[in-house]
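Asks: What follows is a protein structure lacking sequence information:
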């Protein structure tokens, strides 16, 4: 027997609340991006970095850190001392080192190496009060069709940090209809196997939602059908901190409709409106 409209809405709301609570827990992890205290770009000249032990440099696709007496790092439980060589790291990849309560992220972004200390006592994390979001609305959960390209298309996009670009392999696009309009979104490969990630802006961007980007994860079925639930559109790290290198959406993903669903501008950024 089909659910009544009221019961279906209650179930839809409950599912969203459960999902968003889990997403908030993940976001507020003690060593998540809210814990990032600094963003250091490495060069060939050795330098001390605030928030991390040692003297750091990067050259010939290798990161080097020299730890003085009394300084140490741990990698996968193994203590590192003296002169340490790390590399190479693939683009958008990274490794985590540990120094006391701090996790030291070493990563490659836009062809350059970065170091980002993550400390659970960082004020952004300590004072985090959650992210505002629209009330779930089933009208923004629509069906679409994933259409793979014959050959994945390299797609260059900008970044939240000036001076770097990201290049993604776009395997296809998602076509759907919303607010009476036929629309399409270029999709990138997601983190989970078989998933896709969509970066987009819409007519709420810069007004009630973060101006630069939002992200939506989708999983196509075997027949190419997808569920686009924009109630689950989330902010990227750059919505909270200037220490993030998030990609911007490709030009074709700037939607000409208002998607009043999903996460809104974080409280931390609302004073910048």
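Replies: Received the coordinates, thanks. This is a predicted model, so every value here is computed, not measured.

Asks: can we go C-alpha only for contacts and neighbour counts from here?
Replies: Fine.

Asks: Please name the residues that touch the most centrally placed residue in the chain.
Replies: Centroid-nearest residue in the chain, with C-alpha atoms, centre = their mean: residue 236, separated by 4.2 Å. Residue 236 makes contacts with 213, 214, 215, 246, as judged by C-alpha atoms under 8 Å, 6 or more residues apart in numbering.

Asks: Comparison target below:
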């Protein structure tokens, strides 16, 4: 029995380690969010921004840039000049334009268009030392149940960006038991069909984990609604690393009344500020 248990633990830890290494590699990629150097909110007034070609503004049909003589951008693999209209961008959607080794994220958040330049040499990226975590523990992979709403509910949440709000469609709640209590967390639609993600805080928030939020991806529920909440894979959002983020805050009720001593902790860089 002891050998089997040890084998299971090793397999669990190995799977977690492979996942975490891949997550870290994506976070620290050349144009990932650690490379963001600024956050510019576009207005109706054409505006030039330090280090970026052209003058930028937001129109009824989406973001627009007017490039000056000799200025170019690479958009969808094509070199463009003059006036470039990017079209209406959906909420939480985005386009990219590049010049040299800089990528410009052109996005919409909270109903407003924005620019976020991403430079591989930005100190937040070049000085990144990895994110500390709790040691993986299979006890924090908790079985639960997805409880769907009759109809998806629009949930408005705050943001780390002052005055900004986000609206998400919540298909239901995830229910699980811990320490003799039953807990429910509002879940949003995930990145793949049927999957979910949960924004939450807990008793470690602001102590050992980032105070504003952590995020947990949940695989699509089984036919019986069964899910696994693997808090070992609770991760920080971009706001834990950069002040140029617009991350959502957890919905009301998504604060757990116990310490989730699993997943990612406060980044070294944020602790040092």
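Replies: Happy to help now that I have it. Only a predicted model underlies this, so the values are computations on that prediction, with no experimental measurement involved.

Asks: TM-score, when you put one on top of the other?
Replies: TM-score of the superposed chains, computed with TM-score structural alignment, normalised by the length of structure 1, equals 0.97; 272 aligned residues with a C-alpha RMSD of 1.3 Å.

Asks: before we move on, the earlier item: compare the contacts of residue 236 of structure 1 with structure 2 and list the overlap.
Replies: Contacts conserved in structure 2 for the contacts of residue 236 of structure 1, using both residues aligned by TM-score structural alignment, their matches' C-alpha atoms under 8 Å: 213, 214, 215, 246.

Asks: out of those residues, which one sits closest to residue 174 of structure 1?
Replies: Distances from residue 174 of structure 1 to these, taken as C-alpha to C-alpha, are shortest for residue 215 (13.9 Å).

Asks: what's the closest one in contact with, if anything?
Replies: 197, 198, 199, 200, 233, 234, 235, 236.

Asks: Repeat the analysis, applying 6 Å as the threshold.
Replies: If a contact means C-alpha atoms under 6 Å, 6 or more residues apart in numbering, then residue 215 of structure 1 has 198, 199, 233, 234 as its contacts.

Asks: Could you dump the contacts of residue 236 of structure 1 into JSON lines with secondary structure and distance to residue 135 of structure 1 added?
Replies: Below are the contacts of residue 236 of structure 1 laid out as JSON lines (DSSP: H, G, I helix; E, B strand; the rest coil; distance: C-alpha to C-alpha, whole Å):
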{"residue": "213", "secondary structure": "coil", "distance to residue 135 of structure 1": "20"}
{"residue": "214", "secondary structure": "strand", "distance to residue 135 of structure 1": "17"}
{"residue": "215", "secondary structure": "strand", "distance to residue 135 of structure 1": "18"}
{"residue": "246", "secondary structure": "coil", "distance to residue 135 of structure 1": "26"}
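
Asks: Any chance of those in CSV with distance to residue 47 of structure 1 as columns?
Replies: Formatted as CSV, the contacts of residue 236 of structure 1 follow (distance: C-alpha to C-alpha, whole Å):
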residue, distance to residue 47 of structure 1
213, 33
214, 35
215, 35
246, 25
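
Asks: wait, which of those residues is closest to residue 146 of structure 1?
Replies: Minimum distance to residue 146 of structure 1 across these is 16.7 Å, recorded for residue 215 (C-alpha to C-alpha).

Asks: Please report how far the closest one lies from residue 52 of structure 1.
Replies: Distance from residue 215 of structure 1 to residue 52 of structure 1, counting by C-alpha to C-alpha, to the nearest Å: 31 Å.

Asks: counterpart of the strand or helix carrying residue 107 of structure 2 in structure 1, which residues?
Replies: Element membership of residue 107 of structure 2 [criterion: DSSP states H and E] is strand 102-109. Strand 102-109 of structure 2 corresponds to residues 102-109 of structure 1 when matched by TM-score structural alignment.

Asks: How far does the matching stretch sit from its chain's centre?
Replies: Remark: stretch 102-109 of structure 1 is offset 15 Å from the chain centroid, using C-alpha atoms, centre = their mean, to the nearest Å.

Asks: same thing with stretch 199-206 of structure 2?
Replies: 16 Å.

Asks: Which residue numbers in structure 1 does it align to?
Replies: Counting by TM-score structural alignment, stretch 199-206 of structure 2 corresponds to residues 199-206.

Asks: got a list of contacts for that stretch?
Replies: Outside stretch 199-206 of structure 1, the residues that touch it by C-alpha under 6 Å, 6+ apart are 211, 213, 214, 215, 249, 253, 254, 255, 257, 258.

Asks: what's the closest non-adjacent residue to the fourth one?
Replies: In other words, residue 215 of structure 1. Distances taken as C-alpha to C-alpha, 6 or more residues apart in numbering place residue 199 nearest to residue 215 of structure 1, at 4.6 Å, with adjacent residues excluded.

Asks: Thank you, goodbye.
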